[in-house]
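Q: dropping the sequence and predicted coords here.
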Amino acid sequence: MLRIIFIVIGVIAFIQSAPPFESEIRAFERADSLTPPPARPILFVGSSSIRFWSSLTADFPDKPVLNRGFGGSQLSDVIRYADRIIVRYQPKQIVLYAGENDIATGKQTGHQTYERFVTLFRYVRKRLPGVPFVYIAIKPSPSRWHYAAEIGKANRLIEQFLRQQRRVQFVDIRPVMLQPNGRPIGSLFRADSLHMNASGYRLWAQAIRPVLR
C-alpha cells in the first residue's frame, strides 16, 4: 500500500513539473512506436486547426501526410518541442498553422507573435536546411474577431519575412473565409465559432493542395 502511495505521489509530481503539452508529445511518440509514421512525410504541425483536421489523409490521398497538431498550443510550444515533433521526422515538407492562440491570450501582440514565428523558422531551417516550409495565415475566427488588428499585423509581418526566404510558401486562406463585407463566414465554423467544420477544411485543402510537394 505504501509503495502505491509513493507511485501516485511521483506521478502527481511529474504532472505538476512537466512542461505544457508534454503528455500530448509523449502520446505522439507512443503512436510512432506502435505504427511507424511515413518516411519523410509532409508534416502538418501546429495548434487545434491542425489537430482537428481529421480528413487530412482523405484530403491528400496521394501525399504522405502526417498530423502532429496539438490543440491549444502557441508558437512558443512548437518551438519547445520542435526537435520532437518536427526535426525527428526528417520531413520532406513542413506545413505550419500556429500563432492564433498566442494573440488570443491577450498577452502577445502581432509583432511578438511574428518574432516567435521567426525564431521557430530559423531554428527549423538550421536543423533542416532546404526543407520546403509552408505557413498558413492565421484564420479569421468569429469568436476572436476582436483580435483582428493584431492578427492582421502578424500575418503581414510573417508574409513579408517569408518573401525574403527561399523554398517557402505563405498560404493566405483568409480571402475564401471572409464575406464580401470583410467579416468571417460563420458557416465554416463549429458552434464555438473558433474551430472549423468540414466546409472550412475543404476550403483549406483546396488552398493548400497546389503547394504540396
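A: Yep, it's here. Numbers count the residues shown, from 1 in each chain.

Q: contacts and neighbour counts: CA atoms only from here.
A: Noted.

Q: for the lengthiest helix in the chain, name the packing helices and strands.
A: Across the chain, the longest stretch assigned as helix under DSSP state H is helix 110-127. Contact here means 3 or more Cα pairs under 8 Å, 6 or more residues apart in numbering; DSSP states H and E; on that basis helix 110-127 packs against helix 75-80, helix 100-104, helix 148-162.

Q: one more structure, for comparison:
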Amino acid sequence: MDVFERLYDYQVDRVKQIIEDAAKAQPQGTVFFGDSLIQSFDLQKYFPQQSFYNCGVNGATSEQLLLLHDDAIGRYHPKQVVLLIGTNDLGHTDESRLMDGHHQFDMLDVVYQVFQLIEIMNLKYGIEHVYIISPLPIDERKKKTDIRNNARLRLLGKEFSNFVNEFDNVSYIDVFDDFLDEGQLKKEVSIDGLHINEKGYDILAEKVKAALNI
C-alpha cells in the first residue's frame, strides 16, 4: 500500500515537504522525528549552528512514524535521531477500535511500535544515537479523551524509559514534570491544553541541549 494512503489529507503535503527537504540535507546530521510538537519546534532558532532537520508531522501516531521512516530518516542519513511521539496514539478516536462504545486500547502496542522503529534505525540506518523525549502532559480540562490523560501519558513515558535499557545507543529525556503544574500542563506554556508556546519550547530546547551536550 502506498504510504500516502495511510496518511490524513492534511499530512500529505507535510510529508512531501520532508522528502523535498531531504535532498538539501547534509548527512550525519540530527533528525527530529515525531508529531506536531516536533513539527512546530523551531530548530533554526534554538540550534542555529547545528545540522538539525525537522521531520515532525502534525497528528502523527507511532504507527505512522513506522510507515515514514524511509522518507524521514533514511533519506537524511542522520547520525542522531530525536524522537517525540505518543500523545496522538492516546488521543485519536478511531471507530475501528471501538467495542460496545468503549476504546479497546493497549499502550504496549505503542511501546512496541516505537521499539520496532528504533530497531529499524539501528539495523537499517546505523543510527549512532537515538534520544526519546517523554510525552508532555496535557491540560485534561481541555484535551482529555477516553484514553488520553496525564496518568496514561506518564505511564507511557515510564514504559519508554524502561526499554531504553535494551539498547546501548538510546537515551531518555524526561520532560514530563518540567511541564506540569498541579497535575496539569502549565498554563503559561500552553496554547490549547495540548500544544506549547514559545515559553514551552524554551524549556524543551534547554532539555534537549543538555541531553545532546550542546
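A: Okay, I see it. Please read these numbers as outputs of a predicted model, since none were measured by experiment.

Q: for the two chains, what TM-score is obtained?
A: With the length set by TM-score structural alignment, normalised by the length of the first structure, the two chains reach a TM-score of 0.83; 193 aligned residues with a Cα RMSD of 2.0 Å.

Q: picking that back up, looking at the helices and strands packed on helix 110-127 of the first structure, which is closest to R116 of the first structure?
A: Taking Cα to Cα, helix 75-80 is the member of these nearest to R116 of the first structure, at 6.2 Å.

Q: next secondary structure after that closest one?
A: Note on helix 75-80 of the first structure: by DSSP states H and E, the next helix or strand toward the C-terminus is helix 82-85.

Q: whereabouts in the second structure does that following helix align?
A: Aligning helix 82-85 of the first structure against the second structure (TM-score structural alignment) gives residues 69-72.

Q: again, but for stretch 39-51 of the first structure
A: Matched against the second structure by TM-score structural alignment, stretch 39-51 of the first structure falls on residues 27-39.

Q: identify all contacting residues around the matching stretch.
A: 50-61, 65, 72-73, 76-85, 88, 195-196 (Cα atoms under 8 Å, 6 or more residues apart in numbering).

Q: most tightly surrounded among the helices and strands packed on helix 110-127 of the first structure?
A: Among these, helix 100-104 has the highest mean neighbour count (mean count of other Cα atoms under 10 Å), at a mean of 22.

Q: any idea how far that one is from the middle of the chain?
A: A distance of 12 Å separates the centroid of the chain from that of helix 100-104 of the first structure, by Cα atoms, centre = their mean, to the nearest Å.

Q: what does that helix correspond to over in the second structure?
A: So helix 100-104 of the first structure sits over residues 87-91 in the second structure, by TM-score structural alignment.

Q: just stretch 151-168 of the first structure next, same as before
A: Using TM-score structural alignment, the residues of the second structure aligned to stretch 151-168 of the first structure are 153-170.

Q: what sits up against the matching stretch?
A: By Cα under 8 Å, 6+ apart, the list of residues contacting stretch 153-170 of the second structure reads 86-87, 107, 111, 115, 128-132, 134-137, 171-172, 174, 176.

Q: again, but for stretch 115-128 of the second structure
A: Outside stretch 115-128 of the second structure, the residues touching it (Cα under 8 Å, 6+ apart) are 65-66, 69, 73-74, 77-81, 130, 163, 169.

Q: quick one, what contacts S143 of the first structure?
A: Under the criterion of Cα under 8 Å, 6+ apart, the neighbours of S143 of the first structure are D192, S193, L194.

Q: now the residues you listed: which count as buried?
A: Using 16 or more other Cα atoms under 10 Å as the burial test, the contacts of S143 of the first structure include S193, L194 as buried.

Q: for the contacts of S143 of the first structure, which one is nearest L56 of the first structure?
A: Using Cα to Cα, these come closest to L56 of the first structure at L194, 18.7 Å.

Q: so that closest one sits against R144, correct?
A: Yes - here L194 of the first structure reaches R144: they are 7.4 Å apart, a contact under Cα atoms under 8 Å.

Q: buried stuff in stretch 115-123 of the first structure?
A: By 16+ other Cα under 10 Å, the buried positions in stretch 115-123 of the first structure come out as E115, R116, F117, V118, L120, F121, Y123.

Q: which stretches of the first structure form strands?
A: Counting by DSSP state E, the first structure has these strands, from start to end: 42-46, 65-69, 93-97, 133-136, 168-171.

Q: between those strands, which gets nearest to R3 of the first structure?
A: R3 of the first structure sits nearest to strand 65-69 of all the strands of the first structure, at 36.3 Å, using Cα to Cα.

Q: what range in the second structure matches the closest one?
A: Going by TM-score structural alignment, strand 65-69 of the first structure sits over residues 52-56 in the second structure.

Q: show me which positions of the matching stretch end up buried.
A: When neighbours are counted by 16+ other Cα under 10 Å, the buried residues of stretch 52-56 of the second structure are found to be F52, Y53, N54, C55, G56.

Q: have a look at how far, on average, the longest helix of the first structure is from the second structure.
A: For helix 110-127 of the first structure, the mean deviation from the second structure after alignment is 1.5 Å (mean Cα distance after the TM-score superposition for the first structure).

Q: mean per-residue distance, the match of strand 65-69 of the first structure versus the first structure.
A: The superposed stretch 52-56 of the second structure is, by mean Cα distance after the TM-score superposition for the first structure, a mean 0.7 Å from where its aligned residues fall in the first structure.
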